[in-house]
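**Student:** please work out how this folds:
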Amino acid sequence: MNKETSTPPTIVGLPQEVPADTFFSRINRRHLIGAALILLGLLSTALLITVIVQAKHRRQNNTNNVVNSYCVNRGCLSAATHQLNFMDPTAFADRCTDFYKYACGGWQQTHPIQSFDTERTILNDIIARRDVDIERLLDSSISRGSQKSWERKVKTYYTECVDDYARVLDSGKAMIDLISDRDTVDGWFLIDNSVPGASQDTLLKPQTIFTQMSHIHGDLGTNAVFGLRVRFDDTDLNIKRLEFYPSGLTLEITDYLQNDPVSQNHLSAYRTFISEVLTLLTKDAGINDGNLYDRISTVLDDILFVEKILAEARQKSLNNGDKTTLLTLKQMSDAYICDFVELMGYELGDPSVVSGITLVYVTNKIYFDEVFAFLSKNNDPTVARRIHNYMRWRIIQTYIEDLSYNYVHAYRIFLNNYYTYTLHSTNEAYCTREVIRRFPLAIHRLYTMNSTKNSNTIETVQKIFDALKTALKKYINEQATWMPDETTKAIARQKIDALTAAIGYASIASNDERLDDYYERFAVETNSHLENAYGYHRFHAWTILNSLLNPNQLDHWDLFETRTSRLFDYIAMFNRLFVIASAMDEPLVNTEWPWAVNMGSLGVLLAQKLFASIDGPEGRVHAANGTQTSDWWSTSTENAYNTSRRCITNYYVRDVQNLSYNVYGTQVLVRLAGEPFSPTTLRHIGALRFAYTTLKENDQIKSLKMPGTNLTNEQTFFLAYAQTQCYKRDELLQLVATQLGRYDERTALNAALVHMPEFSETFQCKPKDNQCF
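**Tutor:** Sure thing, here's the model as predicted:
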C-alpha cells in the first residue's frame, strides 16, 4: 500500500540574492524561452505518465487508499487553533466514556466563573462579548443628533443612566413628589399619616381598585397584581391580542409559602431590604414623627401579606393545571370588580381600540379569580390599607434601580444576601443591559452599522439552515424508526417543507428613518434618568398599542424577544427558526471555517431547535402553517417514542446512577431519575444524527484532516459540537438543577454520544448494545 505525500508549498515573495556576474546573468530572453518550452514538454510527459499510473493504482487499491493531506487554508488554521485551545489532548484515551473532558478540558482551565456570576457557558460568553461592544458603542459620540434621532435618544438614555448615579442625589425626593401628585397616585400611608393626630391604622385617602390600577399600573407602568403584554391569536397570525398574566411578586413563590431555611433566609433578606428603602424614603421626605417606625413596620407587614396572597393564588393555579382562557373585556369587568374596558383604554392611550367585546387572553384564570376575590374586599379599612401599601411599594420596586445610588446600593445588598454571593455589577454594565432590554431595535441597528465583522454570516447561516432542512426530511424518511406510521411522517414532512428561517433581525432595524418614526413618542431628557425611565414606561404602553394596530410591523421578532434564548430559537406558531445574525460569532460560526466545524457547532444547535418542530410540546400541537391543532402524533408513534424515552431513562438510572457535587467542602451524591430530562437527550441524539448526515453529504473537503488536532472531518464535527457545551457552574446551583431534572452539559453530551453508532465508528469506540433512538 503506497502512501501519498505532499511537500510544503513554496514561500513566495522573499528577495533572492543573485551574484551580479555569473552564468545566470549572461542568459538572454531567447535562451529562457527555449529552455522553458523544453521543460514544459518534459513536465507534460511526466504528468501524463503519473496520471496513468495513479489511475491504474486507484483501480487496484480503491478500498485501501489512505490520504493524509491536511487542510491548511486560513479557515482551517483558524478553526484548528480554536479547537486546540479548548481541548485536552491528554484525555483522548477516555474519549469513548468522557468525550466532554477531551473536548473542553482546556477551556475549563482557562475560563473561570466571574466573581459576579454563578456559571459560565459558551452562549453566555458570546452575549457578554456583544454586550461589551454595545457598551462601547453607547458611550461613543452621537452621529445623528436631531431631536427625532433614535441614536440620540438611546445614547442619551444610557449616558443619563450612568451619570445619575454620581451626580443626582435627590431622585428619591422626585419619586416622593411623583407618588404625592394628586392627579396620579395621590399619596402614601407611609408619608400622609405622619400628620399630627392621623390614624396609624387606616388610610386618610382611600381609593378604589380602579383608581389605583389606572394610575399605578397605567400611568407609571407598574406590574402590580398582573402584567400586560400582547400575543398572536392562536388561530390567526395576522391578529394580536392583549394578554393578562400574573405578576407583582419580588421573590419566588416558594419563598413566601415554605418554611425551609433557604426560603426563610430569602424572606429575611427581603424584609431587611424593604425596611431600608422605606427608611430612605421617609428621610428624603423629611418625615420623622414619633409613629414613623411603627408605620414602617405596618407597611412592611402589609406588603408581605399581600404578596403572600398572590403567591398562594399562583400556587393554586399551578397545582390545578390552570390554562390560558379567552375572555372579552366585559367578561373580565363583570368578574373582577374593575372596568377593564375603561382601564385598558386609559392605559393604552386610545379608548377607541377596545370595547366590551374585545377578546383578550387571561393566563392562569384561577390566579385572577383568587386575587380579585381578595381585592374585592377593598371596602374593609384594613384590607384597603394593605392593598394601598402594596400598590405603592410596587412603584418603588419598579424604579428602584433608576433612583439615586443609596437606593441602588440597598437593592444590590439585597441581591447579594438573597443569592448568598456578591453580585458585582458596574453602573455601565447595568445601564447597558437596561438599554439592550428596552430598546432592542435601536441596539441592533447601532451594533450592525458599526460592525463589519461577520458580514457574510447571514449567507453562511442560511446555507446551514437549508442543508439541515433537507437532512431533517431525509431523517424522517430513512432514520426515524420511532415514527413508524406513514400518517405521522406525512405531517412531519409537511411541517419541514413549510419551515422558514428569519436570519438577521426585523427589517425596520436596518432603516434610520423608520426607526426615528418608531421611537418618535419616546421622550428623553438630559437632566434626569428617573424622568427618562418614566418616559420609557409611557413609550412601552404605546408599543403595546402599536403592536395591536400593526401586528406584523416587527416581522414577528417582538415575540422572539420574549423568549429565553437571546441568539436563536424555533417558534412553532410561525413554524420558523429565528437567528440573530449579528450575534453569530466564534465559536459558533465563522464564514471561513470548514463545513465540519460550522455544522458541528452552530449547525447542531440549530438542528436541536428544528427537531423541536416534530417532537417538542409546541411542535406537536402546531400545524405546518403555524395554527394550533390537536396533537398530530399517532398512538404508534407515541408508543415507539416512549419506548426510546424509557430506554434513555434506564441509562441514566442504571448506568450513570448518580452525580457528585462538592458543596462547601462536602461531597453530595444526587441519584438520577432520568426524568424529565430524557426527551432532551433524545432531541440531542436526533439533531446530531441528521446534522451528521448533512456533513457527510455537503462537505467539500472530506478527505482532509485538520492541522494540529490530526482529526478527520467526521471527528472534527463531533468535537465542534462538544465544544459548544463547555461550561462552568456553581456546584450548589447545579445540584439543585439536577434534583429538578435538568442535567449538566457534560452528562447530557456524553449520554447522547454513547447512544450514537456514528460517533462510536468515528472514534473507534465500542458501540452500545442498545442505542435507544
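**Student:** for the rest of this, base every contact and every neighbour count on C-alpha atoms.
**Tutor:** OK.
**Student:** just want the most central residue of this structure.
**Tutor:** By CA atoms, centre = their mean, the mean C-alpha position of the chain lies nearest to residue 565, the distance being 2.1 Å.
**Student:** would you do the same for the sequence below? I want to compare the two.
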Amino acid sequence: MELSSANSQPIKKNSVPSGCELGINERTGRLQWCPGYRFVKVLFVIPAAMLPVALLFLVLTRFNVVGSVKYPDRQMNYYPDHSNQLEEIQARCKPVRSTLSEVLDVEERDILRDLRTSFIPSKHVIQVLPADCAQPERYDGLLAIPDDPSQSDLVNIYRSKRSATRQRQTRKSVPQASTWSNKGSSESIRATQVDIMKKYMDLSADPCNDFYQYACGNWERVNPIPKDKAGLDTFEILRESLDIVLKNLLLETRDGSLVDIENTLATTLKPIETEHIRRVRKRIIRKRAVLNKLVLKAQIKKMKRELSTHAALDSEENNAETKARHLFISCMNYSLIEKRGLQPLFDLLQSLGGWPVLNPNWQSDNFDWLNLTAHIRKFNNDILIVEWVGPDIKNSDENIIQFDQTSLGLPTRDYFLQASNKKYLDGYKQFMIDVIVLLGVQPEIAKQTAEEMIDFEVQLANITSSVEERNNVSVLYRKIILENLHEEIPEIDWTRYLSIIMERPINSSEFVVMFALNYMKDLVLLIDQTEPRTVANYILWRFVRHRINNLDDRFLQAKQKFSNVLFGREKSPPRWKNCVNQVNANMGMAVGAMFVRKYFDENSKRDTLAMTHELQQSFREILNETDWLDTPTKRLAEMKVNAMSLRIGYPDFILSHKELNEKYADLEIAPDKYFENTLRILSHIRRTDQNKIGQTVNKTAWHTAPAVVNAYYSRNKNQIMFPAGILQPPFYHRYFPKSMNYGGIGVVIGHELTHGFDDKGRLFDRDGNLYRWWSDHAIEAFHQRASCLVRQYGKYTIDEVNVQIDGESTQGENIADNGGIKQAFRAYTKWLSEQTDPDVLSGETLPGLNVTNTQLFFLNFAQVWCGAMRPEATRNKLKTAVHSPGKFRVIGTLSNSEDFAREFSCPVGTAMNPGDKCSVW
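**Tutor:** Next up, the predicted model:
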C-alpha cells in the first residue's frame, strides 16, 4: 500500500481498502492509520491510531531508533572523567596512609557492660570498615537518564548493580598461611613449627635462670618492630596473618578470584548496529499483522527481566556479606573520601547545633548539654555520661538500663592529674589544635579553645573515680527508679535523656542501675561552673576526634603525630589493615561467616571442646584437693564449674544466610558513602543495644566476632568463649603433638576457666549474679593467697622504662595464668597416662628440638608470649593494662610451677624455682 500525499491520505487511486490497516508514509517514515470509508472517522480514527503508534514508539525506543536520549558525558558524583576505566582506577587507588587506633579510639563502653575478661588485651580499633578500591558509580551505556525524575531511583539501582558486577581481570591470591589453607602433611607442619621455635630460642640461656630468655631470647633479632606498630608479639603476627586472609575474603568475587583493581579493564558496551536497526524497521513494515503480538511479547520479557533484576538486587543488597564488602569498599575508596572533603562532617555538626569553635556567631542561649550528649549517644558515643542496656549484675537474666562515669580523652585520669605525664597532655592538646586548624580555624583561636577544653577535662578527670576506688563493684552498684534518681540529681532530666536515645517515651518508674552517683552530682556542678561554649566545644571535640577517622589523610597524619607521642609508633599502618579491622569489628558475624566457611577446621572445634571438659575435670580435682576452702564453698564452686557454658569457634546461625541477613537487615551500607556508613553502623549498634530493654538476657548469644585472636570469660554469663581465630598455631593444630596443644590452647582454656574464681570472678555465682556465696573463712584464705601474687608481680620491674608492674591491677590475670597452666599440665599428663600406643607416645616430641614432650608443653606456652614493645607503648601499657607484660607472664607463672621445676630439673633456689611459691588454684 502507498501513502502518496503529504498529508498522508491513505486512499490510493482505484484501490480503496475495504477495511483498516497500518501503513508507512514513505516521505516521513512514520506509521499511520489507513481507515476505509466504511468507518466513522470522528469516532474511531483518532483513538485507534494512538494505541499502535504508542506501542510502536515504545518498541523503537528500546532500540534507540527514535527519541532524543540524553547520555552523560562525565561522572555524575565525585569522580572526574577518565578516558578509560584503568586510568580512573589508577587515579583513585593511590597509596594512602591510615591508622590503627590504640586504646583511644574505641567507640564502645569499657566499663561494666559484660564484665568480661580476655586472654590478651583486645585489639582496639576505631569503627571503620572492607577491601580494595571499589568501582565508582559510572555511566552504563544501556541506561539513559530518564526525563521522569520518579524513575531516577530505579536508574541508580541498575547503575549500582551493573557497577558491582562489571567484569574485571583477576590476580592470584596472596599466599595463605598453611594453617588456614589446611595444606601440608603432618611432617611438613611439624618441621615448619620446629624451624619457627628454634629461631626464637636462645640456647645459650639457662632455662632455670630465665626461661623467657631461653624460649624467646632471639625474638627481637628475628622480628624487629615495624615502624607502623607500637610493638610486635606472637599475637600481632597471628593477627597479621588473619588480616591478610580476611582481606582476601573481602576482595573475593563470586568465582573465588580476587579483584585486581589496578589492572581491571573497562568493559566496553557494543553499540547497536545501524543495519540491525534497519532490519527491525523493515520487519515492522512487513509484519504489520504481528505488531501487537511483538510488542506484547517484548513488554512481557521486559517485565520478567525487571522483576528478576529487582529480586537479584534486593537479594544482593540485603546480603550481609555484600554489606560487609561494601563497607570495605567505602573505607578503601580514598579518592572519593578526599573529594567529598569536610562537607559530611560539617553537615553532621550543623545537625547537632554547630561546633562553637567553627562558628564565631554561636549563641549559648539555647545550649542544652544534656540534649547534645543524648543525640551524640544515638551514634553510640558516650560523652560525660556512659549509658547502656545490659544484664543486671545482681539479676543476670534481666536486661536493664545502666549508667556510669565518663571515659576520658587519654587512657586514664592520671594522665591529666600527674605532672609526670605532662608530655602526653601536651601532645593531646597539640592534637586538638591540629585538628581544629585543619577544619579552617585560625591557629590562635584553636590554641585558646584547646587550652579551655584541656582545663575542663582536667577538672572532669578530677571528679572521676580511680581504678583502685572502683575495684569493689558491690559498693558502686545502686538500683533505683528514674523518678527517685531525678530527685537525687534534679539537674539531669533522665527520662528526657533516655527518650532521645531510645526514640520513644520512657516511664519514670523504669528501674536503672547507677554505678557513679557521686560523679553525676559533681558533673552537674562542674558544668554549672563552666562556660557553655567550653562545654559544647569539649563534647563535640570528643565526638569529632572519632569522626576524623572518616576524613582525608591530613587528619590521619595529625593523629599519627599524637600516636607517636603516646605509643612511639613511627608511622601509620597501611589503609587496608585499618579497613579490615573495622569491618571485622563492626560486622564481625558477616566476616566470620566468610572465614568459617572457607577456612575453619571443624576438628579444632571438636578437639577444643573435648579438651575443655578435661580441664574442667582438672579444676574439680584441684578444687577438691584444696585445704583452705570449706566444704559448702567447694560444693558451690564445683557447681559453678559444671554450669559454665562453652562457646567454641563460631555461632551456628552465621552459616544460615537467612539468619545472618536478618541480623543486619536494618543496616544500609553504600559503597560510596564511608562517612555515612560509619554513622549508620554506630546507630545500628546503639539500636541493637537499646532494644534489649524489657527482653530476657540471651545467655547463649555470641558477642564476639569469630575471626579474632583472643579468648574470653563472661562473669555475668559464666561463659567461656574461644573464637575461631585463636584456634591456630602456636595454640593449636591437628598435626601438633598433644603436648603443644595442651601447652597452647589448653592453657588458654584453663586461664579462662580460672577467671570464674579470680578476685572478681569469685564474686559471681554459677548463674552470673553478683552474690556472696563464699564463707568468711574462704574469703580470708583467698585474700591471703592472692596477696602473695600481688607482692610477687609487684616486684617485677621493666628495665627499659624502669617501671614496676602493678600487682594489684594485674592480680586477676595473674591468678588465671597460674591456675591455667596447672590445670592444663594435669590434663595433659592424665591423657598421656591413658595412651598405650607406642606410635602415639613417640609423636609427642618434635624432631630437631632437644626437649622432652613435657618440656615441649612449657616451651610452647612460653613462646606464646614472645614479643617486644616500644618504650612509650610499654609505659602506656603499664599505666592501663590488667595483663602483665608477656615476659613476666612466663617468668611469674613458671616460677610458681612445681611441674615446671621438676620437668627441667631446676634446683630449689634458682630464679625459676624459688623456695617460696605463690598459688591460689
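**Student:** any idea what the TM-score is?
**Tutor:** The TM-score (TM-score structural alignment, normalised by the length of structure 1) is 0.77; 659 aligned residues with a CA RMSD of 3.4 Å.
**Student:** what ranges do the strands span in the stretch 401-550 of structure 1?
**Tutor:** Counting by DSSP state E, counting those that start in this stretch, the stretch 401-550 of structure 1 has these strands, from start to end: 500-503.
**Student:** past the strand ranked longest in structure 2, which element shows up next along the chain?
**Tutor:** Longest strand in structure 2 by number of residues (criterion: DSSP state E): strand 395-405. Remark: after strand 395-405 of structure 2, the chain's next helix or strand is helix 414-417, criterion DSSP states H and E.
**Student:** and the contacts of that following helix?
**Tutor:** 410, 421-422, 424-425, 457-458, 461-462 (CA atoms under 8 Å, 6 or more residues apart in numbering).
**Student:** corresponding residues in structure 1 for the longest strand of structure 2?
**Tutor:** Aligned by TM-score structural alignment, strand 395-405 of structure 2 corresponds to residues 236-246 of structure 1.
**Student:** would you mark the buried spots in that stretch?
**Tutor:** Under the neighbour-count criterion of 16 or more other CA atoms under 10 Å, stretch 236-246 of structure 1 has 237, 239-246 buried.
**Student:** need the helices for the stretch 501-650 of structure 2, in chain order.
**Tutor:** Here the stretch 501-650 of structure 2 has its helices, by DSSP state H, counting those that start in this stretch, at 517-528, 532-547, 553-567, 575-586, 588-599, 602-625, 631-643.
**Student:** so what touches the third one?
**Tutor:** I take that to be helix 553-567 of structure 2. 96-99, 230, 423-424, 427-428, 430-431, 434-435, 438, 548-549, 569-572, 870-874, 876.
**Student:** give me the number of residues near residue 727 of structure 2?
**Tutor:** 28 (other CA atoms under 10 Å).
**Student:** what's the match for it in structure 1?
**Tutor:** So, by TM-score structural alignment, residue 727 of structure 2 is matched to residue 584.
**Student:** surely its match touches residue 456?
**Tutor:** No. In this structure residue 584 of structure 1 lies outside contact range of residue 456 using CA atoms under 8 Å: 10.7 Å.
**Student:** which residue is the nearest non-sequential neighbour of residue 298 of structure 2?
**Tutor:** Nearest residue to residue 298 of structure 2, sequence neighbours excluded (CA to CA, 6 or more residues apart in numbering): residue 59, at 7.9 Å.
**Student:** I'd say the one you found and residue 296 touch.
**Tutor:** No. Look at residue 59 of structure 2 against residue 296 with CA under 8 Å: they stay out of range, at 9.9 Å.
**Student:** these two: who's more crowded?
**Tutor:** residue 59 (21 against 14).
**Student:** wait, a strand at the more buried one?
**Tutor:** No. Under DSSP: H, G, I helix; E, B strand; the rest coil, residue 59 of structure 2 falls outside any strand and is assigned helix.
**Student:** how near is it to residue 274 of structure 2?
**Tutor:** 16 Å (CA to CA, to the nearest Å).
**Student:** same check, this time on residue 200 of structure 2
**Tutor:** 72 Å.
**Student:** higher neighbour count, the two?
**Tutor:** The neighbour comparison of residue 200 of structure 2 against residue 274 (other CA under 10 Å) goes to residue 200, with 21 against 10.
**Student:** surely the more buried one meets residue 218?
**Tutor:** Yes. Counting by CA under 8 Å, residue 200 of structure 2 does reach residue 218; the two are 4.7 Å apart.
**Student:** just checking, what's the longest helix in structure 2?
**Tutor:** If you go by DSSP state H, structure 2 has its longest helix at helix 291-317.
**Student:** name the nearest residue to the counterpart of residue 623 of structure 1 in structure 2, ignoring sequence neighbours.
**Tutor:** When structure 2 is aligned by TM-score structural alignment, the residue opposite residue 623 of structure 1 is residue 765. In this structure, residue 765 of structure 2 finds its nearest non-sequential neighbour in residue 771, 6.2 Å apart by CA to CA, 6+ apart.
**Student:** so that neighbour versus residue 750 of structure 2, what's the distance?
**Tutor:** Taken as CA to CA, the span from residue 771 of structure 2 to residue 750 of structure 2 is 23 Å.
**Student:** now swap in residue 60 of structure 2 and tell me
**Tutor:** From residue 60 of structure 2 to residue 750 of structure 2 the distance is 75 Å (CA to CA).
**Student:** who's more crowded, the two?
**Tutor:** residue 750 (29 against 17).
**Student:** please name the nearest non-neighbouring residue to that one.
**Tutor:** For residue 750 of structure 2, the spatially nearest residue (CA to CA, 6+ apart) is residue 820, at 3.7 Å.
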